[in-house]
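Chemist: fold the following.
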Amino acid sequence: MASPNNSTAPRLAFVCAPTPTARAARDRLVRRYGAVNQAQADIIVALGGDGLMLHALHSNMRRRTPIYGMNLGTVGFLLNTFKEPGLLQRLKKARQVTLTPLRMVATNNRGKTVDVIAINEVSLLRSSRQTARIAVVVDGRPRLPDLYCDGILVATPAGSTAYNLSAHGPILPLGAGLLALTPINAFRPRRWRGALLPRHSEVELTVLDPGKRPVAAAADSVEIPNVVKVTITEATDIALTLLFDPEHDLEERILKEQFNP
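Modeler: This next block holds a predicted model:
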């Protein structure tokens, strides 16, 4: 890879979605600004959509390198506007937003336990035509002994505008210190629409009758089939840094989303 022309500039690594448009944009930016590999980078520039940004965050979770995204996808909620000129100046002025993900510990019907990190949400979904039956415990206290539903999810503020919003869950400002616990097509109790929980809450979801009503758990894009119990907590040992142009920071986007008709 080429190296930056200006020794005082941050070392940049470019990652992109597997589309012709994103790949061409990456090649032009590398020629213009130079590039190093991700392990050497001061900043990672992600080119694509929200899915590519989530992949970049997961891939660099241990390095915790700041990531600046430019939208070449569809929604681009977690990304800035794509522009080739002035990238170094934009990076210099960018605001930092720190995200704390969720940790999902899932146990399947064979007793195997899997530990997965989720940036957007952890969700449980029925795997058959039968509705799922799930017991909900929060901080050791039973809250719903038997929820009949298509599923249930716990979303972070950054993920509250994704699947959570599609399931009619609330949009959460980043500084609210809350998580959204949202049912997916709840059948019984029929009027339960979910809950707002303090961010440090521990949510334990137990699948009732998993033989007849199997359930899969997903942490972002990682899916675990045939779960019997899932525990969700805030991963306080992990801090992820996103960079936003001052006029396009994530807090403002989340606020604007709440006023969209």
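Chemist: alpha carbons only for contacts and neighbour counts from here, please
Modeler: Will do.
Chemist: ranges for the strands of the stretch 151-261 of the chain?
Modeler: Using DSSP state E, counting those that start in this stretch, the strands of the stretch 151-261 of the chain run over residues 151-155, 178-184, 195-198, 203-208, 215-219, 222-224, 227-234, 240-244.
Chemist: tell me which of these sits most buried.
Modeler: strand 151-155 (a mean of 26; mean count of other Cα atoms under 10 Å).
Chemist: what's downstream of the top helix by length along the chain, the next helix or strand?
Modeler: Looking across the chain with DSSP state H, the single longest helix is helix 20-33. Counting by DSSP states H and E, the next helix or strand C-terminal to helix 20-33 is strand 43-48.
Chemist: which parts of the stretch 51-200 of the chain are helices?
Modeler: Using DSSP state H, counting those that start in this stretch, the helices of the stretch 51-200 of the chain run over 87-93, 163-166.
Chemist: next, the buried residues of the first one.
Modeler: When you say that, I think you mean helix 87-93. 90-91 (16 or more other Cα atoms under 10 Å).
Chemist: what does it contact?
Modeler: Residues outside helix 87-93 that contact it (Cα atoms under 8 Å, 6 or more residues apart in numbering) are 9, 68, 243, 245-246.
Chemist: gap between it and the chain center?
Modeler: Centroid separation for helix 87-93 versus its chain: 25 Å, with Cα atoms, centre = their mean, to the nearest Å.
Chemist: check stretch 109-125 too.
Modeler: Offset of stretch 109-125 from its chain centre (Cα atoms, centre = their mean): 14 Å.
Chemist: repeat that for stretch 102-115.
Modeler: Here stretch 102-115 is found 19 Å from its chain centre; the criterion is Cα atoms, centre = their mean.
Chemist: one more, please, to line up against the first structure:
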Amino acid sequence: MSDEPRLALLVSDGERAQEAADEVIRDLADWVPLEEADIAVILGGDGFMLQSLHAMLDSGRVIPAYGVNLGTVGFLMNRNRQPEKLLQRIGKAKRLDILPIAMEATAQDGEVHKFRAINEVSLLRETRQTAKIEVQVDGKTRIKELVCDGVLVATPAGSTAYNLSADGPILPLDSQLLALTPISAFRPRRWKGAILPDRSCVNFKVNEPGKRPVSAVADQREMRDVAEVRLEIAREHPLTLLFDPGHSLDERIVAEQFVF
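Modeler: The predicted structure follows:
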């Protein structure tokens, strides 16, 4: 019986990813369906990687993922090089475990939705009116009324995405921290955000929700007209990414802080 891992191939709709799959990669292995695989090989960009990881979370069967960047940024992916040596690269890859955020959002009508976010959860104003949001950490109100365009909580893996664009801090992957970052805050004027232990539970309560409606977005999933959002790390749902030696996400996070 072979000890070789069974591989599933997931390819984005992008032209580059489809061409790479057809030219070389489909012929490299006896690919199996995702539900039978030990490792998922993902061709595309960061968005497709997030989509694939969420699909695994939703299915209840999560396996390690090795990404090949055939998109734009590719922060969660490996470089697209030596495709003919893909199987050897997977065999030498290093594992990196990341933990998603569990979001429980209550709508203004009382309906409750639960999502998970690998990068971040963001609350965003829906109209031209600024949002007014109460910020609680571990049951204690830290900001009674944050007047802003929005606010987000990012994981270390997501700290270089929307969080960085909003002037939030870059977090090392092994830091066990979360970034709490305001988006265009008007009051308190000088508050730039906070760094929290990842054991923290963060609650957002929307003030004047009828006049100032707010949506909650967990990665790519949006819920509109929320009244309250509760966030905490989903430790029961770890995800594993595979990276080539010397090209890990840790290194990319360090390198990102020296780009001018």
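Chemist: give me the TM-score for this pair.
Modeler: TM-score for the superposed chains, counting by TM-score structural alignment, normalised by the length of structure 2: 0.96, backed by 256 aligned residues with a Cα RMSD of 1.1 Å.
Chemist: please name the residues that touch the residue lying closest to Leu180 of structure 2 once chain neighbours are set aside.
Modeler: Leaving aside its sequence neighbours, Leu180 of structure 2 sits nearest to Val153 (Cα to Cα, 6 or more residues apart in numbering; 4.6 Å). Val153 of structure 2 makes contact with 120-122, 163, 178-181, according to Cα under 8 Å, 6+ apart.
Chemist: what about 6 Å?
Modeler: With contact taken as Cα atoms under 6 Å, 6 or more residues apart in numbering, Val153 of structure 2 is in contact with 120-121, 179-180.
Chemist: could those go into a markdown table alongside distance to Leu96 of structure 2?
Modeler: Compiled in a markdown table, those are given as follows (distance: Cα to Cα, whole Å):
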| residue | distance to Leu96 of structure 2 |
| --- | --- |
| Glu120 | 18 |
| Val121 | 21 |
| Ala179 | 20 |
| Leu180 | 23 |
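Chemist: first-to-last residue distance for stretch 137-157 of structure 1?
Modeler: Taking Cα to Cα, to the nearest Å, stretch 137-157 of structure 1 runs 21 Å from one end to the other.
Chemist: buried set for it?
Modeler: Neighbour counts over stretch 137-157 of structure 1 (16+ other Cα under 10 Å) mark 137-138, 146-157 as buried.
Chemist: of all the residues you listed, which two lie farthest apart?
Modeler: Across these, the longest distance by Cα to Cα is 26.5 Å; it joins Asp146 and Pro157.
Chemist: give me the distance from stretch 156-176 of structure 1 to the chain's centre.
Modeler: How far stretch 156-176 of structure 1 lies from its chain's middle: 10 Å, per Cα atoms, centre = their mean.
Chemist: which residues are contacting it?
Modeler: With contact meaning Cα under 6 Å, 6+ apart, stretch 156-176 of structure 1 is reached by 120-121, 179, 182, 184, 251.
Chemist: touching, Ser64 of structure 2 and Thr240? I think so.
Modeler: Heads up, residue 64 of structure 2 is Pro, not Ser. Yes: here Pro64 of structure 2 reaches Thr240: they are 4.7 Å apart, a contact under Cα atoms under 6 Å.
Chemist: distance of the aligned partner of Thr19 of structure 1 in structure 2 from Ile39 of structure 2?
Modeler: Residue pairing (TM-score structural alignment): Thr19 of structure 1 is matched to Gly14 of structure 2. For Gly14 of structure 2, the distance to Ile39 of structure 2 equals 22 Å [Cα to Cα].
Chemist: for Met49 of structure 2, same thing?
Modeler: Distance from Met49 of structure 2 to Ile39 of structure 2, by Cα to Cα: 13 Å.
Chemist: more neighbours, those two?
Modeler: Ranked by neighbour count (other Cα atoms under 10 Å), Met49 of structure 2 and Ile39 place Met49 first, with 27 against 22.
Chemist: dump the residue contacts of the alignment partner in structure 1 of that one.
Modeler: Aligned by TM-score structural alignment, Met49 of structure 2 pairs with Met53 of structure 1. If you count contacts by Cα under 6 Å, 6+ apart, Met53 of structure 1 has none.
Chemist: hmm, who's touching stretch 100-117 of structure 2?
Modeler: Residues from elsewhere that reach stretch 100-117 of structure 2, judged by Cα under 6 Å, 6+ apart: 118, 218-219, 225-234.
Chemist: for it, buried residues please.
Modeler: Buried residues in stretch 100-117 of structure 2, defined by neighbour count with 16+ other Cα under 10 Å: 100-108, 115-117.
Chemist: state the pair within those residues that is farthest apart.
Modeler: The most widely separated members of those, counting by Cα to Cα, are Pro100 and Gln108 (25.3 Å).
Chemist: nothing else from me, thank you.
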